[in-house]
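1. Fold the following.
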Amino acid sequence: MPKHVSVVSTGAELPGDPIDNATLERLCGPLPEDVLAGIEVRRRHWIVDPRTGTHRTGTAEMATAAARQALERAGMAASDVDLLVTSTASPDHPLPVVGTYVQERLGLERCAVIEVRAGCVGAVQAMDYARRLLADGTYRTALVIGAESISPLLADVYLGTDPMAVRMRDRLTVYTFGDGAGAALLRAGDEVPEPSVPDSVFATRCLGGARRPGMLVVGGGTDAPPAVQRQRRRLMDIRLDITGTAAFGPRVFVEGLRDMLDRSGLALDRIDACVLPEGNAEYFSREFEEAGLSAQDHAALQKCVVENLADVGATGSAAVPLALDAGWTAGRITPGDTVLLLAIEASRYLYAGLTLTWEAPTPPAGSAAGV
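-> Just a heads-up that it's a prediction; the model follows:
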């Protein structure tokens, strides 16, 4: 029989002080007011000093800090962890993987380490993978961590450049993204009979097999010889298909939502918290109806959405765990709640969803990350 698996705590790490839009306006020029209102990001945190580009921390350090907070809140020691599943698209090094550095910093000589190379969907995929390995008895305690350091690519867009000379599409990228890490601590309990209705349902799919990428990070890969890469305007670059993402992204979200509701047998009005960290921006959600989401379902969705985009920006692999942590520590997610984690990723138009019943009691006030 499978073992019961619970999320017992979460943790979060946001580097440095928040960077507001006025600061970015001085560094890379303004965005039109309607565009700024549409992306809905008011502040974000970066690992780099926005004025100098100096690194103040890194992906593995943030991941470790989030993991330690999750362990502290659960009253558990790092030695209790026998599985680490991490997700990032911005590791400290291509190899070894970020999870092994977290393992080292936690003082674990031996630990199972698995890493998902992904953006927004990665943490949800990682959580389901960990959940299955705990349920079948392979491991007992897992840390699932999503961490991202995007700011080094962003600062390179404007450093040493006249702010008014920065292209508008590049400004939009700079204003949109933030850095951070979020962790969830999962624990296997007693064996339970196979339920007639699954306690947790997972789905993931890529819908972009016939489309150009919605987001592309260029540099440091094997798409071209190193000598050719060094001749590019920037050694590494992040490129967004803004038009394509705005048009096709909502369809990915609606299909992902429908898939999760169909698989779980849930109606939207039975979901207490839909952790949707980046798909709720105004420029995006206004297209839901055209993508096939009824006005009634859209209204029901707005009542249960848990997100923190305005405070942290788009944070890739960290997005879902950061929003989950913010919702839990604020008392928005409480024991007994039916929770839907739903992430969409523009890179090749993917979605990943996971349902679960929340069991962890609300932590004491004042334990939230510095959002």
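2. Only C-alpha atoms from now on, for both contacts and neighbour counts.
-> OK.
3. Can you pull up the most central residue in the chain?
-> Among the residues of the chain, the one closest to the centroid is Ala319, at 2.3 Å (Cα atoms, centre = their mean).
4. Would you work out how far apart the start and end of stretch 228-245 are?
-> Terminal residues of stretch 228-245 are spaced 29 Å apart (Cα to Cα, to the nearest Å).
5. residue furthest from the geometric center of this structure?
-> Distance to the chain centre peaks in the chain at Ala227, reaching 33.3 Å (criterion: Cα atoms, centre = their mean).
6. Second input sequence below; structure requested for side-by-side comparison:
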Amino acid sequence: MKNVYITKTGHFLPNDPVSNDEMEKRLGMIDDQPSRAKRIVLRNNGIKERYYAIDTEGNITHNNAQLTKEAILTLFDNDFKEDDIELLSCGTSTPDNLLPAHASMVHGLFSMRSIELNTASGVCCSGMNSLKYGYLAVKSGDKKNAVCTGSERVSTWMQGAKFDKEVENLKSLEETPVIGFKKDFLRWMLSDGAGAFLLESEPKGELSLKIEWMRAYSFAHELEACMYAGGEKLEDGSLKPWSDFQPEEWLAESIFSLKQDVKILDEYVSVKGVESLKDVLESENVNTDSIDYFLPHISSFYFGDKLLEEMRKQQLDIPKEKWFTNLADVGNIGSASVYLIIDALFKSKKLKKGDRLLIAVPESGRFSYFYSLMTVC
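-> The predicted structure is shown next:
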């Protein structure tokens, strides 16, 4: 088995950064009314700027595949070109189409030769799943290199106009025309962008990141869905899929909108995260004192504080001064966030050879977690 190194990192963020004050103007109000949830959510998540693939006039500037392509382009130079790619592995929560697969749509934007593709779906862990596929392909010697990506284009899901029919339906039923918090909450949490890594079996350049291991956990056997789209949660916790609704209900009930059950998110995301993190550190025989940087993907600083509190409760000590995140500057980009965090640290000039990075990525879809240990070479 070969060693696997991240030899290049890159990212792409569309258009100019969007401040908290500009968000609602860019996404549009629902029923011409300011959101009741916006102020509370933004105060808790601590995000100052994010990026949207929508311009100031409301025009769409990039789809998800185009964002991914732009991130991949940043990996190319005289030593590594488009036709050198052997495997393209792409993860996302928000593909442009149900079919074809996301990686196929990205490949279609290039003029490269025929290559192997992999598409990883899911929520935030889909970016890590795409990375693990590339990692295993290079580690086994099946491929000499792999380009792995995480990307999201979620802003168009959150535009106010997408909820007009639901608001009209509520008015016709003489109910308050305000969409539920489980939908409005996410409008102020998520943003657009893409990240890309080049994986090779030899270190290159001034610094590379050796992937020591990757481990994943799922608690779907214990817990119901928390974040979902294309369906509706029933009283028993099961999900009724979009295909079981009548077409008129798709709009009247915003069936395709992203939703999050905030109650079970708050109850379980940190507890199960620390439970699985403790297990992986024990099974991989990693002492937290040996970790130089802890890179958690957190959806908000509120949940970062909850994670730290739970770590202390379960006697897992990773001091806050070892944590690294760029959440406040780029926002929560789901599956792409871990790519942008690693890219930012990789290019920060802070790293030195021998530093050890512990990566932690949770997703609240049905509570999954992904971990990796990387060493600077």
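7. What residues sit buried inside stretch 239-257 of structure 1?
-> Within stretch 239-257 of structure 1, the residues that qualify as buried are 239-240, 245-246, 248-257, counting by 16 or more other Cα atoms under 10 Å.
8. just curious, which of those is nearest to Ile114 of structure 1?
-> Proximity of the buried residues of stretch 239-257 of structure 1 to Ile114 of structure 1 (Cα to Cα) peaks at Gly256, which lies at 25.0 Å.
9. quick one, what contacts the aligned partner of Asp343 of structure 2 in structure 1?
-> Alignment note: Asp343 of structure 2 maps to Asp325 in structure 1; criterion TM-score structural alignment. By Cα atoms under 8 Å, 6 or more residues apart in numbering, the contact list for Asp325 of structure 1 reads 10-12, 182, 368.
10. Just put the buried residues of stretch 239-257 of structure 1 in CSV and tack on distance to Gly279 of structure 1.
-> Output for these, formatted as CSV (distance: Cα to Cα, whole Å):
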residue, distance to Gly279 of structure 1
Arg239, 19
Leu240, 16
Thr245, 11
Ala246, 11
Phe248, 12
Gly249, 8
Pro250, 8
Arg251, 11
Val252, 10
Phe253, 7
Val254, 10
Glu255, 13
Gly256, 11
Leu257, 11
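11. First-to-last residue distance for stretch 301-308 of structure 1?
-> End-to-end distance of stretch 301-308 of structure 1 (Cα to Cα): 16 Å.
12. which residues sit against that stretch?
-> 268-269, 271-278, 280, 322-324, 326-327, 332.
13. Give the buried residues for it.
-> 301, 304-308.
14. Among the residues you listed, name the ones in helices.
-> Applying DSSP state H to these, the entries found in helices are 301, 304.
15. Export the buried residues of stretch 301-308 of structure 1 as CSV, with columns for distance to Asn21 of structure 1.
-> Below are the buried residues of stretch 301-308 of structure 1 laid out as CSV (distance: Cα to Cα, whole Å):
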residue, distance to Asn21 of structure 1
Leu301, 28
Cys304, 28
Val305, 24
Val306, 23
Glu307, 19
Asn308, 16
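16. quick one on the thing from earlier: hang on, the match of Asp343 of structure 2 is in a strand, isn't it?
-> No. Counting by DSSP: H, G, I helix; E, B strand; the rest coil, Asp325 of structure 1 is not part of a strand but helix.
17. and the gap between it and Arg270 of structure 1?
-> When Asp325 of structure 1 is compared with Arg270 of structure 1 (using Cα to Cα), they lie 21 Å apart.
18. and if you look at Ala130 of structure 1?
-> Ala130 of structure 1 sits 26 Å away from Arg270 of structure 1, taking Cα to Cα as the criterion.
19. higher neighbour count, those two?
-> Ala130 (27 against 13; other Cα atoms under 10 Å).
20. mind checking what that one lines up with in structure 2?
-> Match for Ala130 of structure 1 (TM-score structural alignment): Gly134.
21. correct me, but Ala71 of structure 2 touches Gly150?
-> No. If you go by Cα atoms under 8 Å, Ala71 of structure 2 and Gly150 don't touch, sitting 9.4 Å apart.
22. hey, what's in contact with both of those two?
-> 194-196.
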